[in-house]
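Novice: I would like the atomic coordinates for the input below:
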Amino acid sequence: MKNQDIVTAFKKASASQGGTQECVEVAHTADGGRAIRDSKDPHGPVLFFAPTEWNAFSASVNDGEFGD
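Specialist: Have a look, this model is predicted:
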């Protein structure tokens, strides 16, 4: 298994479930990182983030660094 192997299904944010909103979807990778894709293009490109990168991003979101 490679670090970038996707080990869970992609999920959309709960706020966008069931609606017509399009957003990104997130899945876990084998190394504990995350894979991100555009929900409008599920067969398109996927971005991969190492665990440290994802943790830094998540902390920044939780700290409100990106605004509302």
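Novice: C-alpha only now, for contacts and for neighbours.
Specialist: OK.
Novice: Provide a list of residues in contact with the most centrally placed residue in the chain.
Specialist: Geometric centre of the chain, nearest residue: Val26, 2.8 Å, by Cα atoms, centre = their mean. By Cα atoms under 8 Å, 6 or more residues apart in numbering, Val26 lies in contact with Phe10, Lys11, Lys12, Arg34, Ala35, Ile36, Arg37.
Novice: Could you also give me the structure for this second sequence? I'd like to compare it with the first:
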Amino acid sequence: MKKIPDASTLSTWRKSSHSDNGDGGCIEISDSHPDGIPVRDSKNPNGPAVIFVTTTWRSFVDSVKGRDLPA
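Specialist: Down below sits the predicted model:
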């Protein structure tokens, strides 16, 4: 798994429309990275980001949307 040491080097971060904007406790993703989907903690914008393979990220999102995750 690839990492970006300082996630603030990317400028195209976005939060889910379902995130709770009250305390800033959510993840953000970037759609424009050539190696996959970077994910960072919104409370730590200068911290690291993990880059997921695009197909892996899509599978995860589809599972969450379909509530197919194990309990």
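Novice: Now the element after the helix or strand where the residue nearest to the centre of structure 1 lies, going C-ward?
Specialist: In the assignment (DSSP states H and E), Val26 of structure 1 maps to strand 24-28. The helix or strand immediately downstream of strand 24-28 of structure 1 is strand 34-38, counting by DSSP H and E.
Novice: ok, which stretches of structure 1 are helices?
Specialist: For structure 1, applying DSSP state H gives helices covering 51-62.
Novice: what sits against Ala13 of structure 1?
Specialist: Contacts of Ala13 of structure 1 by Cα under 8 Å, 6+ apart are Cys23, Val24, Glu25.
Novice: That one matches what in structure 2?
Specialist: Matched by TM-score structural alignment, Ala13 of structure 1 corresponds to Ser16 in structure 2.
Novice: Many thanks, I have nothing further to ask.
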